[in-house]
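*Asks:* Got a sequence here, can you model it:
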Amino acid sequence: MKKLTVALIALGYVVGCAAKEIRIDKKAYAEKLQGFWLGQSIANWTGLITEMDKIGTPETMPFYTDDDWGKPDQKAFWGEYVPHASTINFYFETSGTPWGADDDTDIEYVYLHLHHKYKTAQLTAEQLRQGWLTHTYSETDAPLYKKFADSTPTAENFLWVSNERARILMAQGMLPPQTSEVEHNQFYNMIDAQLTTELFGLLAPGKPKLALTIAELPIRISANHEAASIARFYIVMHALAAVIDHSLPRSQQVFSLAEQASLVLAQEQFPLKMYQFIKQHYQQNSDKSDWEATRDAVYQRYQLQTNDGYKYEQPFDAGINFAASLISLFYGQGDIVETIRIGTLVGWDSDNPTATWGGLLGFILGAQGVKNAFNQHQLSDSYWIHRTRRNFRDYTPTQAGEDTFSLMAERSIKIINRILEQTAPVQYWLIKSE
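*Replies:* Next up, the predicted model:
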């Protein structure tokens, strides 16, 4: 915890303590939370189209480029197409059809539910363990899943690598953070925690130190060392998005968030060095539309070679996907449409970085802003959590799916109120709309 404490102190000097009072309009913030879930869902399902299609073997499987947008999707490296789209393009669900849960949104939904259920500012290790065991399937009790109409049904619990290993350990009685210790979980440095913890930043608006405190055990369910640091980077960006300077151009807004979040990255670890390399490559590139040049530089520097203390292992490493996400962040310049498009094409585990930025930019824009950005005004507000997880209340029994982004936002406001009352009653005010 020493390194994390030092990072939090440094972060506090820059962003955490400048404003003595933060006033948040409940109605406006709820609309932003709806934008988070909507933007994340669009990005998740768009990025899934190219997930693992291009994993850094350009001799036999060349990377995608801008020219591939709108063209037929290619098979992922395991030899399958996705069932929900045949072309590389934005994916939308319209009113009447729910957004399906996926691993980029469903564990965050579990945490939202647990905070609501236990009425607590910070979940305990045992509450997290019981929540995972109650709401995720094991490898043995997972339902049969048909990926395609003509495919053979197979059991699928929608957990992979580090999350899958952590669940096995929790079923054996182990608690976090032990579930991410190197001697127990060989996948501790995979991407998993990035997918599951960004929400905590939004539950502590304007207070990144508080967000990191309540997120630490959820992070450590599946991530350790650099992978945990990368998850903290994203959480800080989400926490600071609540107090962003809206007078700045959108590109400066997101670059400022990233720069402040980089303070949680330790000097001696590779994520900070990756961040600095990619930022510099972007800044020195005279063609700000040529994201492919930086992607190719990342491939050379971090996959073909070992640099900055990072050694590539798998296409779902936290490291290579952190690098990929930064490419889409910088070259997307705060434009949600362009950021998701680039993230979908850039390669590796493409649905994860896109979902992260879709959620962040969706929060900044709000739900209506997301609809305006894509010129899609009949987008679904419904969510189908039982696609991947189990044992949740059906909040919408008369319609498809079990919940809506609107209802999820309402519960989030109550959770935020409780977190602020229990941790920082003087510095926060959630106010009703005027």
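*Asks:* CA atoms for contacts and neighbours, from now on please.
*Replies:* Will do.
*Asks:* Against which helices or strands is the lengthiest helix in the chain packed?
*Replies:* Secondary structure assigned by DSSP state H gives helix 351-374 as the longest helix of the chain. The elements that helix 351-374 packs onto, with contact taken as 3 or more C-alpha pairs under 8 Å, 6 or more residues apart in numbering; DSSP states H and E, are helix 26-47, helix 192-197, helix 225-240, helix 318-332, helix 336-346.
*Asks:* can you list the ones you listed in a markdown table and add distance to Thr388?
*Replies:* Shown next, in a markdown table, are the helices and strands packed on helix 351-374 (distance: least, C-alpha to C-alpha, whole Å):
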| stretch | distance to Thr388 |
| --- | --- |
| helix 26-47 | 14 |
| helix 192-197 | 14 |
| helix 225-240 | 22 |
| helix 318-332 | 23 |
| helix 336-346 | 22 |
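*Asks:* Quick check: closest non-adjacent residue to Ala241.
*Replies:* Ile364 (6.6 Å; C-alpha to C-alpha, 6 or more residues apart in numbering).
*Asks:* measure the one you found to Asp192 for me?
*Replies:* Counting by C-alpha to C-alpha, to the nearest Å, the separation of Ile364 from Asp192 is 24 Å.
*Asks:* now Trp291
*Replies:* 25 Å.
*Asks:* between the two, which one's more packed in?
*Replies:* Comparing Trp291 with Asp192 by other C-alpha atoms under 10 Å, the one with more neighbours is Asp192, at 29 against 22.
*Asks:* tell me the contacts of that one?
*Replies:* Contacts for Asp192 (C-alpha atoms under 8 Å, 6 or more residues apart in numbering) come out as 161-163, 222-223, 318.
*Asks:* one more time with 10 Å
*Replies:* For Asp192, the contacting residues are 103-104, 159-164, 219, 221-223, 227-228, 231, 316-318, 352, by C-alpha atoms under 10 Å, 6 or more residues apart in numbering.
*Asks:* And for Glu421?
*Replies:* Glu421 touches 121, 415, 427-429, counting by C-alpha under 10 Å, 6+ apart.
*Asks:* how about this one, so we can line them up?
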Amino acid sequence: MFDQNRPSTQNLNRAEYLDKVLGCWTGKNIGGTLGTPMEGKRDIFNVTFYTQDQKGVPAPNDDLDLQLVWLQAVEEHGAEHITERLLGEYWMGHIIGPWNEYGVGKVNISNGLVPPLSGAVNNDQWKNSNGAWIRSEVWACMFPGSPDEAASYAWMDACVDHADDGIYAELFTASVEAAAFVESDIRKLIEIGLTKIPADCRVARSVKLACSEYDAKHDFVDARNAIVKENEDLGWFQAPANIGFTILGLLYGEGDFGKTVCAAVNCGDDTDCTGATAGAILGIIKGRSGIPKEWIEPIGETIKTVAINPFKLDVPKTLQELTDRVARVAFETWVRNPTLIPISDAPTAIDDAYRAKLLSSGAVAKRLWQRSSMILRYPLPYGCFNIQYVDGPIAKPGEPLRIKLWLNRLVLDDKSVHCRWELPEGWTAEPGCEVAMLAHHGNEVVKEVILIPGEFGGAYEYVLLEITLAGRFNPEYITVPFQLTGCVQNDHRQNTQDHWDARNRLSARRASRPL
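*Replies:* I've put the predicted structure just below:
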């Protein structure tokens, strides 16, 4: 299936790789099941093992089952063909979970605000939340030892329903998890993750605070409270604090699997997420063979889903089946991408130069965190047409909106591209409805247009843009969506808190009833 004799100074032993992938999914199931009863609670806990009898079955957890959708997308299209728009369509077709940012992303896509707009628009309350970083393991397992590659796919994944720190959080976890296939030192892994996100973002601040609390030998509860205080302006169910809790678990757990997942969960808040990610990271480091059996036996080997439509998706029944499918994709991807670390029967060999490279931010990471959630990319037969909403896609009649246009990934060279806006009645454009640009291979020419909206016919207007390449008689057409200001209201934060408060009251009443 692939050439094991291709020259490389690096290598991952196949058996070790498979053990680590299985360890990842096992740790994910364990941590998620451990944290499920505490999810949404703001208390500090003191759990040391499962608090529920699972009877050999794990708790259903969207942290894992959302990744099954991405796996099928890669299986059906190949990793090289994955885009944020394609993942958005798989999201619409397979994911039924309506919660918070998941629901916002689906509504936005339904209204034409496709990824990455879907994660940034109408989403101020949840764009920095936890729904993305909890589903990063699939990219790490597909690109073991290659954190930049994993982070690139994590960006496309996260932007479907997140922006800003919601995206940075997944860049961080995907990078840490991918690096964990070749690096076992927790502090070095944290350092690698920090090189892949902006140094001043909220996720980075929480990670650094967790490290400083641990280095100062502060009590675990005091460290947890420091993370809460640092992020109290963001509120609960937000990525910066919960990433911080996950790091506290990894640090204060000091390499012990049980202590690690319990410490992450004991911080409270989004406990199934923090426990699951801490378990997955340690599962990669230790491999399935290094996870204590007493943590595996109570939940068994199956996969239970909660947020996906099982009738339209090929859901693996066991962790081993999931491992085999992910590994098959990783092998096939390596064949097509010679920059990736080979996976073969030879012993694992990672040299010092490669390890040092993992700690470098590099061009890929910087390009990712500078990537705008306000740029739509439209593939054309001869290149990729880009539209940037400088002022965002939410419009008010009479107020100008700056739009930037450019063409890149051009197959041809030195070609004039003619663009013409077909504006709704009452809309105007400056300097006019038509603009021409000279497109060069590898040299982007950006044109700025100012649209002045008129009245909207409804909540949305879909403005037609005609694009014609010089020498071609057939134009290409794309629609550019705009949303009328004030037409969408989103009060999910209070609704969500009401939900968790009601659920916790119900749980307390059940616990108080005599048997």
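*Asks:* ok, how many other residues are close to Asp215 of structure 2?
*Replies:* Asp215 of structure 2 has 10 nearby residues by other C-alpha under 10 Å.
*Asks:* Pull out the buried positions in stretch 366-374 of structure 1.
*Replies:* By neighbour count with 16 or more other C-alpha atoms under 10 Å, stretch 366-374 of structure 1 contains the buried residues 366-371.
*Asks:* To which residue of structure 1 is Phe482 of structure 2 aligned?
*Replies:* Using TM-score structural alignment, Phe482 of structure 2 lacks an equivalent in structure 1.
*Asks:* can you confirm Phe482 of structure 2 is in a strand?
*Replies:* Yes - assessed with DSSP: H, G, I helix; E, B strand; the rest coil, Phe482 of structure 2 lies in a strand.
*Asks:* List the contacts of the residue positioned nearest the centre of structure 2.
*Replies:* Among the residues of structure 2, the one closest to the centroid is Ala158, at 3.2 Å (C-alpha atoms, centre = their mean). Ala158 of structure 2 is in contact with 84, 87, 115-116, 119, 127, 130-136, 164, 166-171, counting by C-alpha under 10 Å, 6+ apart.
*Asks:* mind running it again at 7 Å?
*Replies:* Each residue near Ala158 of structure 2 by C-alpha atoms under 7 Å, 6 or more residues apart in numbering is listed here: 132, 167, 170.
*Asks:* I'd like the distance between the equivalent of it over in structure 1 and Asn189 of structure 1.
*Replies:* Using TM-score structural alignment, the equivalent of Ala158 of structure 2 in structure 1 is Ile219. According to C-alpha to C-alpha, Ile219 of structure 1 stands 12 Å off from Asn189 of structure 1.
*Asks:* how about the helices of the stretch 151-300 of structure 1, start to end?
*Replies:* Taking DSSP state H, counting those that start in this stretch, the helices of the stretch 151-300 of structure 1 run over residues 161-171, 192-197, 199-202, 208-219, 225-240, 250-261, 270-284, 291-298.
*Asks:* which residue in structure 2 lines up with the residue nearest to Ala241 of structure 1?
*Replies:* By TM-score structural alignment, Ile364 of structure 1 lines up with Ile285 in structure 2.
*Asks:* I'd assumed Val182 was in contact with that match.
*Replies:* No - between Ile285 of structure 2 and Val182 there is no contact, the gap being 8.3 Å when judged by C-alpha atoms under 7 Å.
*Asks:* Quote the end-to-end distance of stretch 427-434 of structure 1.
*Replies:* For stretch 427-434 of structure 1, the first and last residues are 20 Å from each other (C-alpha to C-alpha).
*Asks:* Now tell me what touches it from outside.
*Replies:* Taking C-alpha under 7 Å, 6+ apart as the rule, stretch 427-434 of structure 1 contacts 20-27, 420.
*Asks:* What is the neighbour count of Ser433 of structure 1?
*Replies:* Neighbour tally, Ser433 of structure 1, other C-alpha under 10 Å: 10.
*Asks:* circling back: how close does the residue nearest to Ala241 of structure 1 sit to Lys20 of structure 1?
*Replies:* Ile364 of structure 1 sits 22 Å away from Lys20 of structure 1, going by C-alpha to C-alpha.
*Asks:* more crowded one of those two?
*Replies:* With neighbours defined as other C-alpha under 10 Å, Ile364 of structure 1 and Lys20 compare such that Ile364 has more, 29 against 9.
*Asks:* what range in structure 2 does the next helix or strand after the longest helix of structure 1 sit on?
*Replies:* Proceeding N to C from helix 351-374 of structure 1, the next assigned helix or strand is strand 382-384, under DSSP states H and E. The aligned range for strand 382-384 of structure 1 in structure 2 is 302-304, by TM-score structural alignment.
*Asks:* Aligned to Arg418 of structure 1, what sits in structure 2?
*Replies:* Per TM-score structural alignment, Arg418 of structure 1 is aligned with Glu332.
*Asks:* For the stretch 51-200 of structure 1, just list every one of the strands.
*Replies:* Ranges of strands in the stretch 51-200 of structure 1, per DSSP state E, counting those that start in this stretch, are 99-100, 144-145, 154-155.
*Asks:* who does the last one touch, helix- and strand-wise?
*Replies:* It stands for strand 154-155 of structure 1. strand 144-145 (3 or more C-alpha pairs under 7 Å, 6 or more residues apart in numbering; DSSP states H and E).
*Asks:* residues touching Ser206 of structure 2, list them.
*Replies:* With C-alpha under 7 Å, 6+ apart, Ser206 of structure 2 has these contacts: 227, 240-241, 244.
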